[in-house]
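Asker: coords please:
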Amino acid sequence: MSLLKDPQFRLFWGAQTVSMVGTNMGRTAIPLVAATTLATTPFQMGLLNAAQTAAFLIVGLPAGVLVDRARRRPIMIVSDLLRAALLLLIGLGFFLDRMSFAALMVSTLFLGFATAFFEIAYQSYIPVLVGRERLVEGNARLESTSAVSRLLGPTLAGVLVTAGATVAVCVQAVGHLFSALQLSLIRTPEPVPDRSPGRRMGAEIKAGLRFVLSDPVFRAITGSAATYNFFYAMATPLVMLLLVDEIGLSGTVVGALMAVSGVGGVFGAAVAGRVATRFGPVRAMWAAYLVTIPTSLLIPLAGDGWATVLFAFPWFATSFGIVVYNVGQVTIRQTLCPPDLLGRMNASVRFLVWGILPVGSVAGGALGEWLGVRGALFVAAAGMSSGVLWLLCSRLRTMRDLPAPQEPRPTGATPASK
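Answerer: Next up, the predicted model:
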């Protein structure tokens, strides 16, 4: 039976969709509101953007431990309610003209904390909701809405901010309230986690990191994702400079070209399940990376007129490929990880994979000063392409389907060496 016929999954899918749209709205709306109403400096904008993504570095690993100690659905509900309350407070501050940059900064940081808990819990909850045998379909459905939210969220943010800061943040708050309501209606039973006394957070964090770094499959997946993210973060600020300064495109054309990424992601999510069924989830994952990501080497060659295709095609292809890759790698992680380690595993992977982003951005700016925009983009594209070597040099290269899941280990135990 298709998951679309499962009312419990539909509730979860609806909640995740609204929550992801709200999250991606906020990542655009809050900096935009700050720029238009608080007259922020470039340094302050940098701090504000850092506050949006710093949560996985600050609380990501402890969040994984706490997610493993509790049922995941209540954590998601509380996270949505906290985000709604914080956004309503921000909206009230703007309405009363009492919002300062410091208050917005602190509120944004706490929004990030709630988002970190939500995202770690939701990835750990999917196997409970759909069963491990339907993870590919479930992740493909969820990845499709993630791709749409990355396209729709910033667009809605731009429209709503023109109507006023209060309207923009209050609409996001309503979205998170709706998500919490949808989640509260789910009736799928969730096992009670181990709550034995004497469990130490430090030891449990170490167990999660050790599991990810010592297991060859998880190490290869995490290494490929971290490599891609580092060099993608290098490319991100350079791409805008390429389109605006080097090629001289108008803002309208730049916006249209940037939206191509969202279209590629939607297409990738639409076919990811069928590709995994046809070729096997493991083979589909690394093949999608190998075929699509190297097209990014064309981006530095882009120019005006017809040569914009040299940007548009790889921008579409890389987004398409990375979504297919994400469906595969998330499914592998959820399938092979023991249930009692899911929260810590997801938190450890996010800590390693997302924590590298700020470093990549700084490195990209420095390399752009040294080699120029196009030269630095060549380095970034080559680096993104090299991430597939982690997969090709592991046993994943010879596999079509997923290996057998591992047996659950006692909480906090060290995984067996391999």
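Asker: okay, CA-based contacts and neighbour counts for the rest of this
Answerer: OK.
Asker: elements contacting the one helix or strand Thr252 maps to?
Answerer: In this structure, Thr252 sits in helix 251-279 according to DSSP states H and E. Here helix 251-279 touches helix 135-163, helix 281-292, helix 309-336, going by 3 or more Cα pairs under 8 Å, 6 or more residues apart in numbering; DSSP states H and E.
Asker: ok, now with 7 Å
Answerer: Helix 251-279 sits against helix 135-163, helix 309-336, with contacts defined as 3 or more Cα pairs under 7 Å, 6 or more residues apart in numbering; DSSP states H and E.
Asker: any residues touching stretch 54-68, and which ones?
Answerer: 112-113, 116-117, 120-121, 193, 201, 204-205, 340-344, 346-348, 350-351, 355 (Cα atoms under 7 Å, 6 or more residues apart in numbering).
Asker: that older thread, hey, which of the helices and strands packed on helix 251-279 is tucked in deepest?
Answerer: Most buried of the helices and strands packed on helix 251-279, by mean neighbour count (mean count of other Cα atoms under 10 Å): helix 309-336, with a mean of 24.
Asker: just the element for Val33, please.
Answerer: Using DSSP H and E, Val33 falls in helix 7-37.
Asker: re the thing from before, and the contacts of stretch 54-68, which are buried?
Answerer: When the contacts of stretch 54-68 are checked for burial by 16 or more other Cα atoms under 10 Å, the buried set is 112-113, 116-117, 120-121, 204-205, 340-344, 346-348, 350-351, 355.
Asker: now the other sequence, so there's something to compare against:
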Amino acid sequence: MTATAPVTAPPAPSSLWRHRDFMTLWTGQTLSETGSAVSTLAIPLIAVSVLNASTFSVSMLQAAGMAAYLVVALPAGVIVDRMRKRRLMVACNLIRAAAMGTIPLAFLAGELTMTQMWLVAALCGICSVFFEVAYQCYLPAVVRSDQLLDANGKLSTTYSVAQVAGIGLGGGLVAAFGAARTVLIDASSFVVSALSLLLIRRSEPEPTVPQGPRPRLRDDISAGLAFAFRHPVLRKIVAASATLNVFSQVIYALSVIYLVRVLRLTPAEVAVQLALGTAGGIAGGLASGRLARRIGTARIIWVSLLGLGWTMLLVPLAEPGWSVAFYTFGMTGFAALCAIYNAAQISYRQQMCPPELLGRLTAGVRWIVWGALPVGAVLGGVLGTWLGVRETLVVAAVGVWASGLWVYFSPLRHMRDFSPPRLEPITQS
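Answerer: Here you go, the predicted model:
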């Protein structure tokens, strides 16, 4: 029998704008994030205006979704490493679509309850954890290693664009069709995202199966965390990300109070300020690839934090009147910082971690840095009550800037670029 040579994929285009598979992936995820932003507005409105839910019941909707990041993130990494990522992502999208679709159906049947809303939020939260871990592990199978930073930069714009477009779109749809029917947009977006994944031509490598008896779940989970904490750079990146999340959440927790009670803005003006702030994330995400090539793919990690983090000190300088612009410039700079930093540090993690461990590492890192968010929210409330809103914003702004010191005082300070990773051939499906 004559052996046939394996079929390899044609070289990936040098520009991601001409990379069919990446553009398909990016488009599907952008539409999905936009649909989720629509539901961010519609779901609480259903609870308040349709079900007359209490303040506690409405807050539990957010808690039900976020709890998944603390409860299932670590085992999710183990499962992602053992499975085909694209198959798992498609399944998560279809489950989320079905779950969200039950809300308008129950509403039309007159059977919608807060219990159902909580269950849907929890189920969608669990699927989101699995999807996001798999998503970061799947990207290296779609683009070349030297394209990862540019790809992550473009993907980081997705959230910012979705927040601007999705919330605005959601407001119009809720006014036209009602909040419950508007949730169908989110359900449909998950189906579109699943279809986009199925249209990607490149196949991913087979999951690595360990030789001998399969390790215990606890040992598999600890392997990802151990890799992060033993790595001289990754442990500093995790510390910087957690610190950034704590102090940024302090600012977010007090932003609306600051804008309304201190700067005396109207609700419409508050919405404009929040939308303008996300513009920095769009610009930063799109520019991250070019900036990294000019400054250095490793150096940009600490340069983004220390070079843009100071802009947050402008936020507490704002006063009623024209100097509200200080808040706008500060939050715009912060959004750009987050987009550039996240694209760079995620790309570093994807290149430095062995592929068979990437899911567990990603899940472990997300468990730590997302776990910092509720700490920041509580800290914002405590300090805001004790010190005052403006004074707390000063403390938080210094904390955001100082988070960059973790990575500055690390081996990254002496590196310009990542070490070239070992490239694996990508087979054509």
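Asker: one step back: residue range for the helix holding Thr252 of the first structure in the second structure?
Answerer: The counterpart of helix 251-279 of the first structure in the second structure, using TM-score structural alignment, spans residues 267-295.
Asker: got the buried residues for that stretch?
Answerer: 270, 273-289, 291-293.
Asker: now do stretch 55-68 of the second structure
Answerer: Those would be 57-58, 60-68, for stretch 55-68 of the second structure by 16+ other Cα under 10 Å.
Asker: and that stretch, which stretch of the first structure?
Answerer: Residue span in the first structure matched to stretch 55-68 of the second structure, by TM-score structural alignment: 42-55.
Asker: ok, back up a step: after superposition, how close is the helix holding Thr252 of the first structure to the second structure?
Answerer: Here helix 251-279 of the first structure, set against the second structure after superposition, deviates by a mean of 1.0 Å using mean Cα distance after the TM-score superposition for the first structure.
Asker: how far is that helix from where the chain is centred?
Answerer: 15 Å (Cα atoms, centre = their mean, to the nearest Å).
Asker: likewise stretch 42-57 of the second structure?
Answerer: 26 Å.
Asker: so what touches it?
Answerer: 58, 170, 174, 179-180, 182-183.
Asker: how does it look with 10 Å?
Answerer: With Cα atoms under 10 Å, 6 or more residues apart in numbering as the test, stretch 42-57 of the second structure has contacts from 36, 39, 58-63, 100, 103, 107, 112-115, 117-118, 121, 167, 170-171, 173-174, 178-183, 186.
Asker: buried residues of that stretch, list them for me.
Answerer: By 16+ other Cα under 10 Å, the buried positions in stretch 42-57 of the second structure come out as 42-47, 53, 57.
Asker: what's near enough to touch Gly28 of the second structure?
Answerer: Contacts for Gly28 of the second structure (Cα under 10 Å, 6+ apart) come out as 22, 34, 189-197.
Asker: tell me which helix or strand the aligned partner of Pro358 of the first structure in the second structure sits in.
Answerer: Correspondence of Pro358 of the first structure to the second structure, assessed by TM-score structural alignment: Pro374. Element membership for Pro374 of the second structure (DSSP H and E) is helix 358-386.
Asker: so which elements touch that helix?
Answerer: helix 55-71, helix 73-82, helix 114-138, helix 217-230, helix 234-257, helix 325-352, helix 389-402 (3 or more Cα pairs under 10 Å, 6 or more residues apart in numbering; DSSP states H and E).
Asker: if we go to 8 Å?
Answerer: Partner elements for helix 358-386 of the second structure (3+ Cα pairs under 8 Å, 6+ apart): helix 55-71, helix 73-82, helix 114-138, helix 217-230, helix 234-257, helix 389-402.
Asker: report the aligned residue range of the first structure for the last one.
Answerer: By that I understand helix 389-402 of the second structure. By TM-score structural alignment, helix 389-402 of the second structure lines up with residues 373-386 in the first structure.
Asker: quick check: buried residues in that stretch?
Answerer: 373-374, 376-386.
Asker: what's the closest of these to Arg72 of the first structure?
Answerer: Of all these, Met384 has the smallest distance to Arg72 of the first structure: 33.3 Å, by Cα to Cα.
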